[in-house]
Each structure stands twice: as structure tokens, then as C-alpha cells.
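Student: missing the sequence, but the structure's below:
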């Protein structure tokens, strides 16, 4: 009877060893899969960091451009106000000259009559 007890023990040991090897293979494959996924995730993260950096740089350039445009707009507004004042002064002066000329013409017309 003793030999019949030894055989099943060897078979159980071989079965357990095969099961362990199979489980290790499954775990090894799963580990490789997780490592690949981690690598892809790290690559995506790096790509996103670069995109964020590029976006940040574009934003900084846009803000600088906005500041320059606002400054130029302010200068143009000041120039436009100065031109409008000069135009108004010229218009008032021409109106005064025209009024004076009309008075001279009227007085010359009245004297001839």
C-alpha cells in the first residue's frame, strides 16, 4: 500500500508545480502588459506636458502681443484726439475768416447802395 501513496503525492506535486508555473506565466504576461501600459501612459503624459508647454508659450506670446496692441491703440487714440482738436481749431478759424469776409462784403455792398 505504501507505493500507492507515493505516486499520488508525486502526481500532486507535479500538478501543483505545473499549476504554479502556469500561474507564474499568467502573472508574467500580466506584468508585461502592465509595463507596456505604464510605458504608454508615461509617453502620453510627456506628450501632454509638451503640449501644455507649447500652449503656455503661445499664451505668453499672445499676451505680449495684446499688450503691444493696447499700447499702440492708446497712442493712436491720443493722436486721433490731437488731430480732431487741430481740425476743430482750423475749422473755427476758417469760420471766423468767412464771417469777417462776409461782414466786409456786406459793408462794401451797403456803402455802394
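Tutor: The structure has been received and is ready for your questions. This structure is a prediction, so every number in the text was calculated from the model and none was measured.

Student: going by C-alpha atoms from here, please, whenever you check contacts or count neighbours.
Tutor: Will do.

Student: so who does residue 89 touch?
Tutor: Counting by C-alpha atoms under 8 Å, 6 or more residues apart in numbering, residue 89 makes contact with nothing.

Student: give me the distance between it and residue 34.
Tutor: Between residue 89 and residue 34 the computed distance is 81 Å (C-alpha to C-alpha, to the nearest Å).

Student: then residue 102?
Tutor: Going from residue 102 to residue 34 by C-alpha to C-alpha gives 98 Å.

Student: second structure follows, compare the two:
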């Protein structure tokens, strides 16, 4: 029995602990490697997000310019439509007066 106890003595405990320590050290190295990779991926994602934000700002600026140009075009279209409407009314009046003149000239011509 004394020999059995000697096996559990400090020498074997140290060996057992060093194996556990080695396992923990390796696991710690793996975790550190995973953390480093994770931080690298996070950095890349942040950089991509910044590039995406910049592209979004550029698109928003372009949209704003296009909306402004569209507003100007709409205003010009309304102005031209009103001008054409006035022109059409004027031409209708001229046509109406011309018809009246033709009718009165025809009526005078038909009178004996």
C-alpha cells in the first residue's frame, strides 16, 4: 500500500498537472488564434461598411440632384403647358371669328 501511495505523490501529480496545463495552454492558443481571426474579420466588415456608407452618401447626393433637376423640369413643363393653353385659346378665338366672317360674307353674298 505504501507503494501505491507513492504513485500518487508529488511527482505524479506534477506530471498530471503539466498534461492538464499543456491541454489548457493549447486550448488558450486556439482561442487566441480564433480571437485574432475574429478581430480581423470584424475589421474587414467595418471597412466594407465604411465603403458602403460612402457609396450610400454618393447615391443620396445623386438622388438629391436628380430630384432637383426633375423639379425644374416639371416647373418648366407646367409653364410651357400654360403657354400652349393660352395659344390654343387664342387660336380658337381667331378660328371662331374667321368662321363668323365667312358666315356673314356668305350670307351677304346669298342675299338678292
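Tutor: Received, thanks. What you see is a predicted model; the values in this text were computed from it and never measured.

Student: find me the equivalent region of stretch 97-105 of structure 2 in structure 1.
Tutor: Mapped onto structure 1 using TM-score structural alignment, stretch 97-105 of structure 2 covers residues 100-108.

Student: mean shift between the matching stretch and structure 2?
Tutor: Once fitted to structure 2, stretch 100-108 of structure 1 is off its aligned match by 0.9 Å on average (mean C-alpha distance after the TM-score superposition for structure 1).

Student: how far does that stretch sit from its chain's centre?
Tutor: Mean-position distance between stretch 100-108 of structure 1 and its chain equals 68 Å (C-alpha atoms, centre = their mean, to the nearest Å).

Student: who touches stretch 21-30 of structure 2?
Tutor: Outside stretch 21-30 of structure 2, no residue touches it (C-alpha under 8 Å, 6+ apart).

Student: quick one: the helices in structure 1?
Tutor: 2-112 (DSSP state H).

Student: gap between the residue nearest the centre of structure 2 and residue 50 of structure 2?
Tutor: With distances taken as C-alpha atoms, centre = their mean, structure 2 has residue 56 as the residue nearest its mean C-alpha position (5.1 Å). Distance, residue 56 of structure 2 to residue 50 of structure 2, by C-alpha to C-alpha: 10 Å.

Student: go on, residue 39 of structure 2?
Tutor: Relative to residue 50 of structure 2, and taking C-alpha to C-alpha, residue 39 of structure 2 is found at 16 Å.

Student: next: residue 99 of structure 2.
Tutor: Distance of residue 99 of structure 2 to residue 50 of structure 2, computed by C-alpha to C-alpha: 72 Å.
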